[in-house]
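>>> sharing a sequence plus its predicted fold:
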Amino acid sequence: MLQAIVIEQLRSGNLHQAGKVWALKGEINLASADALVDLVRSRLARETPRVREGLEWLALIRRVPLFVLLDVLDPAVVADLEKAGYLQVGETGRRWVSLKDEYVGEVIRGWMDLPRRKELHSLVARAVGATPADMDVEELLGYVAWTLDCREPVEPAFALAAAEAANKLYDPLFALECLSQIRVEDPHWAEAAQQRAAAHITLAEHEAAVSILEEVTAEQLSELAATAYATTSSISAAPSCGSRAATTGSGKSLPEQPLIFPGGRGRP
């Protein structure tokens, strides 16, 4: 915020150099709660419409690989954003790009209405990977979080992958938010149930975890691949704390899950 105030005062001419001393011509008024918003609005008002749109887009997505940014925005706009000091660009790997000043993104997100969020969301649809496997964890979680924030539907495969990643990062609430996008008629329903149970276990809601697993039908289980056993066994082991099952408040035990092979067969 201090940097923003200094930059704004320099640009407006209120902060100037007199000999070897920097001085203010007038008073800086930060008394009102809207002072920071006014500061950002004033700064953005001097930018071109294309630069403002780029800032809005980055404020929503928060963090994006450089190659995606260059695919979505005109490279000349990206150059203008960098020249103006708005961007922070990583030096290695996928060269992640974000807004250098986080408060700018916070202010922009605060004044942006839902229709505008949806409009900007459509810009990135063509630039994201075709499958979750095309993204790394940070990119996947960022994209799904942004999509949910824009009130846009998340494809079941993306929702499931993001939920699994969130559970591994001990963020069960976000995992459950992702899984709310998966319906019972979707092919990922059984795997989604596993992740729901895992999230509830992390929240110490063992009875809810048991109920979710009990609701999965044999037909839905038959759609699981053999590799689903790794997820299922980790769910049943998570709350055990040295025992083979966790007892819920109602006296029910979290059941051990059998190894599920395609076709719904248990381990011989």
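Arrived safely.
>>> C-alpha only now, for contacts and for neighbours.
Noted.
>>> and A23, that's in a strand?
Yes: assessed by DSSP: H, G, I helix; E, B strand; the rest coil, A23 belongs to a strand.
>>> ok so S98 is a strand residue?
Yes: under three-state DSSP, S98 falls within a strand.
>>> that one: what's it in contact with?
Shown in contact with S98 (Cα atoms under 8 Å, 6 or more residues apart in numbering): L58, R62, R63, V64, L87, Q88, V89.
>>> ok, and the closest non-adjacent residue to C178?
A159 (5.0 Å; Cα to Cα, 6 or more residues apart in numbering).
>>> comparison target below:
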Amino acid sequence: MNPWVRLMSKNVANICIMLILPLVFIIIWFYLAKSIDNTVILPSPAMVLQLLSHPSENLISMGSLTNNIFISLLRVLAGYILAVMLAIPLGILMGYYAKIFQLFNTFVGLFRPIPPLAWVPLVLAWFGISSFATLTGVERGILFIYLNNIKLSMVFIIFIGAFYPVLTSAIYGVKNVKKTLIDSARVLGASESDIFFKILIPAAKPSIVNGMRIGLGVAWMCLVSAEMLPGSLSGIGYLITHAYTIARTDVVIAGMISIGVVGALMDTLFRIFEEKKFKWQRLIR
């Protein structure tokens, strides 16, 4: 058989396998919706598909799916980027220097088990409904509209969710670097700076990037909770909550599917980056 035909057949077979469960789920959903015959309890797949196929249309006077997803992405990225900027340097230092690990480990171990939602009362007391617009002093224009939607309380909840997975992966990514690599470099006359930047960091990168991937997933999961906080008038999480209060279950399900699709897309992009950037890691296993 021609190699190209063999490859195409394999890809088609893989796609068919991937589609089996979604198709079974949709069929079961269709028959359940038909049996219940109550769109408040369970709308049909066709109703939800109608909403998803027109993402730019205004939904229940709450803006379009596209616009709400974009605002949610801004909030997630704000909290996630802050978490990465703090967690990676701290994690590397904790992993490399025993004294720094001892200094911070008790603190980290104490706060890591606390769920992000447990911070809500404190966060509201600290930040209220202040936003990035408050911090930057922007008071008008398109920029104000977007910055005012990024509330500090929401960003903090997302930050907490993303921080610990990234921190833990950075710590143990550095700790798991083979000591023989570092000792060999010292024997060959490498400076501490060279060891740190040319051996330690590159060897720990796969673990750090994997932690970033996990952290982004957790940040995205914290989104709906964050968008239920006071001051939120947009975002996919708020859209879902508001749709529930007016018995628009079709909008709730469309929002849930949107969250799943965007989350899966971000995870896939991270996985592709990992596979291309760290192909060498698979070769040495």
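Thanks, I have it. Because the structure is predicted, anything quoted here is derived from the model rather than measured.
>>> TM value for the aligned chains?
With the length set by TM-score structural alignment, normalised by the length of the first structure, the two chains reach a TM-score of 0.20; 81 aligned residues with a Cα RMSD of 5.3 Å.
>>> before we move on, back to that, give me the neighbour count for the residue nearest to C178 of the first structure.
Other residues near A159 of the first structure number 28, with proximity taken as other Cα atoms under 10 Å.
>>> surely it and L176 touch.
No: between A159 of the first structure and L176 there is no contact under Cα atoms under 8 Å: 9.6 Å.
>>> what ranges does the second structure have for its helices?
Here the second structure has its helices, by DSSP state H, at 3-36, 45-52, 65-96, 98-111, 120-127, 132-136, 141-149, 152-175, 179-187, 192-194, 201-226, 236-245, 249-277, 279-283.
>>> and these, which is most packed in?
Mean neighbours per residue, mean count of other Cα atoms under 10 Å, is largest over those for helix 152-175, with a mean of 26.
>>> and the angle from that helix to helix 98-111?
Between helix 152-175 of the second structure and helix 98-111, the angle comes out at 140 degrees (axes from the mean of the first three to the mean of the last three Cα atoms, to 10 degrees).
>>> so which elements touch helix 152-175 of the second structure?
The contact analysis (3 or more Cα pairs under 8 Å, 6 or more residues apart in numbering; DSSP states H and E) places helix 152-175 of the second structure against helix 65-96, helix 120-127, helix 201-226.
>>> gap between that helix and the chain center?
Remark: helix 152-175 of the second structure is offset 11 Å from the chain centroid, using Cα atoms, centre = their mean, to the nearest Å.
>>> same deal with stretch 17-30 of the second structure?
Stretch 17-30 of the second structure sits 26 Å away from the centroid of its parent chain (Cα atoms, centre = their mean).
>>> what helix or strand is the residue nearest to C178 of the first structure on?
Per DSSP states H and E, A159 of the first structure falls inside helix 156-168.
>>> in a markdown table, list the contacts of S98 of the first structure along with neighbour count and secondary structure.
Shown next, in a markdown table, are the contacts of S98 of the first structure (neighbours: other Cα atoms under 10 Å; DSSP: H, G, I helix; E, B strand; the rest coil):
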| residue | neighbour count | secondary structure |
| --- | --- | --- |
| L58 | 21 | helix |
| R62 | 18 | coil |
| R63 | 19 | strand |
| V64 | 19 | strand |
| L87 | 19 | strand |
| Q88 | 16 | strand |
| V89 | 18 | strand |
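>>> which one of those residues is nearest to R116 of the first structure?
Top of the list for closeness to R116 of the first structure, among those and by Cα to Cα, is L58 at 13.3 Å.
>>> surely that closest one is in contact with L99?
Yes: assessed by Cα under 8 Å, L58 of the first structure is found in contact with L99 at 6.8 Å.
>>> how about the helices in the first structure?
For the first structure, the helices defined by DSSP H cover 2-12, 35-45, 49-61, 66-72, 75-83, 102-111, 114-124, 137-149, 156-168, 172-179, 189-202, 206-214, 218-221, 228-237.
>>> for A23 of the first structure, which of those is the nearest?
Of all the helices of the first structure, helix 2-12 comes closest under Cα to Cα, at 10.3 Å.
>>> got the angle between that closest one and helix 35-45?
Going by the same axes, to 10 degrees, helix 2-12 of the first structure makes 50 degrees with helix 35-45.
>>> quick one: buried residues of helix 2-12 of the first structure?
For helix 2-12 of the first structure, the neighbour count (16 or more other Cα atoms under 10 Å) marks A4, I5, E8, Q9 as buried.
>>> just to revisit the earlier point, which residues are in contact with each of L58 and L99 of the first structure?
Between them, L58 of the first structure and L99 share these contacting residues under Cα under 8 Å, 6+ apart: G105.
>>> now do V137 of the first structure against K168 of the first structure, distance only.
Counting by Cα to Cα, to the nearest Å, the gap from V137 of the first structure to K168 of the first structure is 11 Å.
>>> that should have said V210 of the first structure, apologies.
Distance of V210 of the first structure to K168 of the first structure, computed by Cα to Cα: 20 Å.
>>> comparing those two, which residue is more hemmed in?
Counted by other Cα under 10 Å, V210 of the first structure and K168 do not tie: V210 has more neighbours, with 20 against 13.
>>> these two touch, right, the more buried one and A199?
No: if you go by Cα under 8 Å, V210 of the first structure and A199 don't touch, sitting 11.7 Å apart.
>>> excluding chain neighbours, what is closest to V77 of the first structure?
V51 (5.9 Å).
>>> then F156 of the second structure?
Closest to F156 of the second structure by Cα to Cα, 6+ apart is G79, at 6.3 Å.
>>> so what's that neighbour up against?
V155, F156, I157, I158, F159, A162, A219.
>>> how much space separates the closest residue to the first one other than its chain neighbours from T241 of the second structure?
Spelled out, that is V155 of the second structure. In this structure, V155 of the second structure finds its nearest non-sequential neighbour in G79, 4.6 Å apart by Cα to Cα, 6+ apart. To T241 of the second structure, G79 of the second structure is 21 Å away according to Cα to Cα.
>>> go on, R213 of the second structure?
Here R213 of the second structure is placed at a distance of 27 Å from T241 of the second structure (Cα to Cα).
>>> next: K175 of the second structure.
Taking Cα to Cα, one finds K175 of the second structure at 43 Å from T241 of the second structure.
>>> repeat for I142 of the second structure
To T241 of the second structure, I142 of the second structure is 25 Å away according to Cα to Cα.
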